[in-house]
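1. model this:
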Amino acid sequence: TTQGPVDWTIGGKAPTAKADAMLGAHAGHDGMVMAAPPIRPAELGRVIATVRPLRIAPPVLLSPPAHEGAPWAVSSDAADRPLRSDAQVDGATGRLVGRVAFADRHWIDRVIGYGIAAHEGALFGIANQILGTLTALLLTVLAVSGGIMWWRRRPTGLLGAPLPQNRPRFRIGLVAAIVGLGVYMPLFGTTLVIVLVVERVVLRRIAKTRRWLGLGRAASS
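-> Below you'll find the predicted structure:
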């Protein structure tokens, strides 16, 4: 974003900011990576001396300059993302060039950061991990018990899915929500379209499959 680098990604791609930092000024030049200047121990010592009082949440990543004259990049890789911050230090002088705290990030980055930390069980300590564990266990119990209940109550020779209505009612809000989610999450939307096409074009044309799925019957409304 325009308010600093992001440490999350969509679609399995590496965050652009980190990729640019690794490639330096030559990022995107037909895949060519130029050699970075050698690391000077004296600069590393000055960077550490400048960063230590900042109390950046560990583990702390130090990235040497990608090209001559560039500052050192300092970033926190803490599991609790709201604790993360980034800084830039001039290795030649030890001067703090800039610092970006979590609160300085774009609001979208902050929301995603909180969400990832909660999802990974790092946002509020052991309670977060216990809650995540209980949620996973309850979902497992729900899936298993649902399968058992279906197996015991299913009609003979049928799937036992709810019968479609003669005149299904689709509220505008429901349709808008499904379309919106399908656009926002293309894989979800594509899956819905594929299932709809397969049902209409293939499954309804096979008598045994149509009967087992209950596609040829309708419940009275």
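2. use CA for all of it now, contacts and neighbours both
-> Fine.
3. Do a quick rundown of the strands in the chain.
-> For the chain, the strands defined by DSSP state E cover 60-63, 72-76, 85-89, 96-101.
4. List the contacts of the residue lying closest to residue 87 once chain neighbours are set aside.
-> Distance criterion C-alpha to C-alpha, 6 or more residues apart in numbering; nearest residue to residue 87, sequence neighbours excluded, is residue 99 at 4.1 Å. Applying C-alpha atoms under 8 Å, 6 or more residues apart in numbering, we find residue 99 in contact with 85-88.
5. need the longest helix for the protein.
-> In the chain, taking DSSP state H as the definition, the longest helix is helix 125-153.
6. next up, for comparison:
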Amino acid sequence: MDADPVISVVVVDDEALVRSGISLVLDSSPRITVLAATSSKTAVDTVRQHVPDVVLVDIRMPEPDGLTILRGLMAEPAPPVIAMLTTFGLDEHVLEALHRGASGFLLKDTDPEQLVRHVLTLAAGGTVLAAGLPPERLFRSPDELAQADLLSHLTEREIAVLRALARGLSNADIGTECGMRLGTVKETVSSVISTLGVGSRVEAAIVAARAGLVPRP
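-> So this is what the prediction gives:
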């Protein structure tokens, strides 16, 4: 049996203590190798040189801030999976990051074992929203309250896939859980995203959380 693949992670944070702490936790896993960056420039340079699987970016970096770093990394020809690191939980900065292509966000005080699991989930194509997040906090505007109505246009299979997606499962794991081929999962995820009128699986997961399709942590 082949060994589990080793993934590479870049941690971007200007605070040395936080950066080294998260790096130490992740580096303790035999499945993860870690690099660190302290600024927008070093982050982009590191990503270009090492092509990591996952990049964790502090949302509250000093100028340029985490959103600017996110935009720069997402503009790369083959952008990595990016998740935001935050101390403050969900706020408008994190929501903006999610809507700009981040695959999730993590609290800096996340339990070490859970942090490793979250990073592996991200590398596998899953979505991670910090534990303890009340679904109602995901609303950005009154107009989005009506978005849940679009769920009625989804088939039972699409709802099942959306539930699994919102729990952070990768396409491969969704296929195993729902008894579907990988190609069918990809087609179904694309159909769900199109029907809901969102731009990514993260935004689809947010719609599911708003509608109560996934239980609170």
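7. Can you pull the TM-score for these?
-> Scored by TM-score structural alignment, normalised by the length of structure 2, the superposition of the two chains gives a TM-score of 0.20; 76 aligned residues with a C-alpha RMSD of 5.7 Å.
8. could the strands of structure 1 go into TSV alongside distance to residue 201 of structure 1?
-> Formatted as TSV, these follow (distance: least, C-alpha to C-alpha, whole Å):
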stretch	distance to residue 201 of structure 1
strand 60-63	55
strand 72-76	53
strand 85-89	54
strand 96-101	54
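9. Would you tell me which of the ones you listed gets closest to residue 23 of structure 1?
-> strand 60-63 (11.4 Å; C-alpha to C-alpha).
10. Mind listing what's buried along the closest one?
-> For strand 60-63 of structure 1, the neighbour count (16 or more other C-alpha atoms under 10 Å) marks 60, 62-63 as buried.
11. can you list those in CSV and add distance to residue 212 of structure 1?
-> Converted to CSV, the buried residues of strand 60-63 of structure 1 look like this (distance: C-alpha to C-alpha, whole Å):
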residue, distance to residue 212 of structure 1
60, 58
62, 61
63, 61
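12. And these, which is closest to residue 50 of structure 1?
-> Closest approach between these and residue 50 of structure 1, by C-alpha to C-alpha: residue 62, at 12.0 Å.
13. Which residue is the nearest non-sequential neighbour of that closest one?
-> Using C-alpha to C-alpha, 6+ apart, the nearest residue to residue 62 of structure 1 is residue 74, at 4.8 Å.
14. got a list of what the one you found touches?
-> Residues in contact with residue 74 of structure 1 (C-alpha under 8 Å, 6+ apart) are 51, 60-63, 86-89.
15. if we go to 10 Å?
-> 47-48, 51, 56, 60-64, 85-89, 99 (C-alpha atoms under 10 Å, 6 or more residues apart in numbering).
16. now do residue 51 of structure 1
-> Contact partners of residue 51 of structure 1, counting by C-alpha under 10 Å, 6+ apart, are 45, 60, 62, 74, 87-89, 94-96.
17. Kindly give a single ChimeraX line that selects the buried subset of those residues.
-> Those of the contacts of residue 51 of structure 1 that count as buried under 16+ other C-alpha under 10 Å are selected in ChimeraX with:
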select :60,62,74,87,88,89,94,96
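18. returning to that earlier point: which other helices and strands does the longest helix of structure 1 contact?
-> Secondary-structure packing of helix 125-153 of structure 1 (3 or more C-alpha pairs under 10 Å, 6 or more residues apart in numbering; DSSP states H and E): helix 107-119.
19. Next, the buried residues of the helix it packs on.
-> Quick answer for helix 107-119 of structure 1 (16+ other C-alpha under 10 Å): 109-110, 112-114, 116-118.
20. now it against helix 125-153, angle please.
-> 70 degrees (axes from the mean of the first three to the mean of the last three C-alpha atoms, to 10 degrees).
21. need the strands for structure 2, in chain order.
-> 7-12, 32-37, 54-58, 81-86, 104-107, 128-129.
22. With distance to residue 192 of structure 2 as extra columns, can I get these in a markdown table?
-> A markdown table is the format used below for the strands of structure 2 (distance: least, C-alpha to C-alpha, whole Å):
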| stretch | distance to residue 192 of structure 2 |
| --- | --- |
| strand 7-12 | 29 |
| strand 32-37 | 32 |
| strand 54-58 | 25 |
| strand 81-86 | 21 |
| strand 104-107 | 19 |
| strand 128-129 | 18 |
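23. Mean neighbour count, these: which tops it?
-> Counting by mean count of other C-alpha atoms under 10 Å, strand 54-58 has the highest mean neighbour count of the strands of structure 2, with a mean of 28.
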